[in-house]
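Trainee: here is my input; please provide its structure:
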Amino acid sequence: MAYSAQVYEIVIASPGDLKKEREIVRDCVLQWNRDHSKFFNLIYMPRMWETDTVPEINIRPQESINKQILHNSDIMIAMFWTKLGSPTGKDQSGTVEEINQFISSEKPVALYFSDKKYSPSTIDPMQLEALRAYQSSIRDNSYYNVFKSTSEIKELVLKYLNVTASEITKKKESNLLIDIQENEKSKPNSLDDFHSYLSLASHANADGFWLSIVAGYDDGYSSFNTNEKEYIFDWATTVLQSVYPENVGSKRYGKDFVSVTCKTQDTTAPVFQVRYDNVGVAMIQWRAINPFIPLNWLITLCLVSVAQVVNSPIVSGQRLRKLGITLSNSPEEGINTDVVFSSSMSDVHFNSRNSIWTSTVDEDVNIDKVIKEFVRNTLQEWGYYDFEDSLDSLILKNVKQDYLLLLND
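Mentor: Below you'll find the predicted structure:
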């Protein structure tokens, strides 16, 4: 289905000794687009001189590159390893000139230095010395990352793209709130931070799968005391023991969160984490390892978690404004739909997916409708197509009841 998205052009800048890393950064940008552009309504367009410039005469070579890809770009990812690069007639090197032009235009530059090993016999000592002098000259007024491998630069770039997308989304939503509520007292931070939490939830990096429910309120809580944390702990323990009835959870408190971990033999133990941010955002995350994700688990945990963020005494009296659900880092085998939809393709294996659904809600939010939309989008993302009629007629609360009864038998 077609969707609208803003396009941000990213210049990938470096001297010629990082050819492989340049390609990796470009592929990271394209991967991010595939996974997240629809959610953020944002597309990153990688720009490189190798692929996005054409030859010109009677013009300084670096100026030609600047004119063709630099001047209209929005973001720069710059890298160095053993070379600073060749002088351009205007600056120490092409990459340095590009960085300085971005800085003078007040555009963001993400700067990385490679610390991977190199063979001394292949290094130009003068270039290495010039690079170290440049790095030293910017050390006091620049923040940059150092990477030691191609996997590290990939991780750093994906993190940067996620953070940048969240900041862009915050700014857009903040401007929208100002337009809509120009003369109305409001607290936009809660809805701004909602997207940051949802983005964070959708990029969990542990093994197994994460199911996350994020809720945004008009305002934050006034207190989060020991009694309220005990309430959360008792609730999370009950839910965990409904799945792992013979195991006792261990609890961990913080200023704004409660974490309950179930003691099992798994490498990564099942855990519930409940976080209440004082700007008005609640997040509940469930993590576990299973060969398949049972769909009845998914529905049950959504139901009880949404009930928690709606009815918890911590947010008593607060109006729920926005609700989001994500399923991320899922097992590769797929979703087991046998119990809920007997006709679905439960024997087909799929690669991991990341399903995100969000919606503005009001005080009369229909929880069943919210979760059905999330389940529908998730199954479609995983390639299931024969469940629509069954889902439309399904009473989700019956799934919860049947599942809990099954566990108690």
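Trainee: drop to CA atoms for contacts and neighbour counts, all remaining ones
Mentor: Will do.
Trainee: where does residue 286 fall, secondary structure wise?
Mentor: Secondary structure from DSSP states H and E places residue 286 in strand 281-288.
Trainee: now do the helix or strand containing residue 228 against strand 281-288, angle only.
Mentor: Using DSSP H and E, residue 228 maps to helix 226-243. Helix 226-243 and strand 281-288 are oriented at 30 degrees to each other (axes from the mean of the first three to the mean of the last three Cα atoms, to 10 degrees).
Trainee: in helix 226-243, which residues are buried?
Mentor: 229, 232, 233, 236, 237, 239, 240, 242, 243 (16 or more other Cα atoms under 10 Å).
Trainee: adding distance to residue 195, write those residues out as a markdown table.
Mentor: Putting the buried residues of helix 226-243 into a markdown table (distance: Cα to Cα, whole Å) gives the following:
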| residue | distance to residue 195 |
| --- | --- |
| 229 | 25 |
| 232 | 23 |
| 233 | 26 |
| 236 | 24 |
| 237 | 28 |
| 239 | 26 |
| 240 | 27 |
| 242 | 31 |
| 243 | 30 |
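Trainee: now show me the structure for the sequence below, then we'll compare the two:
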Amino acid sequence: MIEMPKNSLQYDILITCTTEVSDEIDIIKKCIERFNRTIGSDKGIILNPKHWSTHSYPESGGKPQVLLNKQFVLECDLAIGVFWTKFGTPTDYYGSGTEEEIEELLKMDKQVFLYFSDVAISPSQLNRDEYDKVMEFRRRYQERAIYSTYSKHEEFETKLYDHLSMHFLTVSKEDKSAIKSENEISSLSIIGVVND
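Mentor: The predicted structure follows:
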């Protein structure tokens, strides 16, 4: 018996966050790998994580965020964003590159999984101005979308995997129902004439 190759849907996932959450970046990649091995393999879905550290290249002729957007950011299908205590470097149009990436993808009606870390930090390490910007963005975002918080890295890992699973199981069901409804309403018929 010859096995036919599987058809898979591929989704590029933007990882957008400040450099202070490097542990979370590793967790995101781990969750995506786990999803691809389990649910993704079963449902024919492949998630490709994309981050500026691995998917950008030196380029001239524009502002850094504009170049990143052109290279890969705006081509991503969805995003996972994480904030902790730093908001990031301002761009021409937004308070930070992370905010710009999130806002631009939202304008394109793309899914954004947004998380705010409540992991404890020493007061001496906290930049109050930066943290106030994070909290202001959190308040603004809450008015138009759902975000999640976590206080431990293990909690973040559990939540992220669950959220990815719930989202893509829903997407998978929608895809199947679209195929089913097309088959149900098909009016294909074959008419033949034999000997005039």
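Trainee: thinking again about what came up before, which one among the buried residues of helix 226-243 of the first structure gets closest to residue 302 of the first structure?
Mentor: Closest approach between the buried residues of helix 226-243 of the first structure and residue 302 of the first structure, by Cα to Cα: residue 239, at 11.3 Å.
Trainee: which stretch of the first structure lines up against the lengthiest helix in the second structure?
Mentor: Scanning the second structure for the longest helix, with DSSP state H as the assignment, gives helix 153-184. Helix 153-184 of the second structure corresponds to residues 150-181 of the first structure when matched by TM-score structural alignment.
Trainee: re earlier: could you point out which element follows the strand holding residue 286 of the first structure?
Mentor: strand 293-294.
Trainee: so that next one corresponds to what in the second structure?
Mentor: Against the second structure, strand 293-294 of the first structure falls on no residues (TM-score structural alignment).
Trainee: now do that strand: distance to the chain's middle.
Mentor: Taking Cα atoms, centre = their mean, to the nearest Å, one finds strand 293-294 of the first structure lying 22 Å from the centre of the chain it belongs to.
Trainee: now stretch 31-48 of the first structure
Mentor: 12 Å.
Trainee: what is the equivalent residue in the second structure for residue 140 of the first structure?
Mentor: The equivalent of residue 140 of the first structure in the second structure is residue 143 (alignment by TM-score structural alignment).
Trainee: what distance do you get for its match to residue 104 of the second structure?
Mentor: 17 Å (Cα to Cα, to the nearest Å).
Trainee: have a look at the two and say which one is more surrounded.
Mentor: Here residue 143 of the second structure and residue 104 are set side by side on neighbour count (other Cα atoms under 10 Å), and the busier one is residue 104, at 15 against 8.
Trainee: number of residues surrounding residue 134 of the second structure?
Mentor: Applying other Cα under 10 Å, we find 20 residues neighbouring residue 134 of the second structure.
Trainee: in the first structure, what sits opposite it in the alignment?
Mentor: By TM-score structural alignment, residue 134 of the second structure lines up with residue 131.
Trainee: ok, that match - contacts?
Mentor: Counting by Cα atoms under 8 Å, 6 or more residues apart in numbering, residue 131 of the first structure touches 80, 82, 83, 84.
Trainee: what is the nearest of those residues to residue 210 of the first structure?
Mentor: residue 80 (35.9 Å).
Trainee: which secondary structure elements does the longest helix of the second structure sit against?
Mentor: Using 3 or more Cα pairs under 8 Å, 6 or more residues apart in numbering; DSSP states H and E, the elements in contact with helix 153-184 of the second structure are helix 22-35.
Trainee: what's the matching range in the first structure for the helix it packs on?
Mentor: Using TM-score structural alignment, helix 22-35 of the second structure pairs with 19-32 in the first structure.
Trainee: what are the ranges of the helices in the second structure?
Mentor: 22-35, 41-43, 52-55, 64-71, 97-107, 128-142, 153-184.
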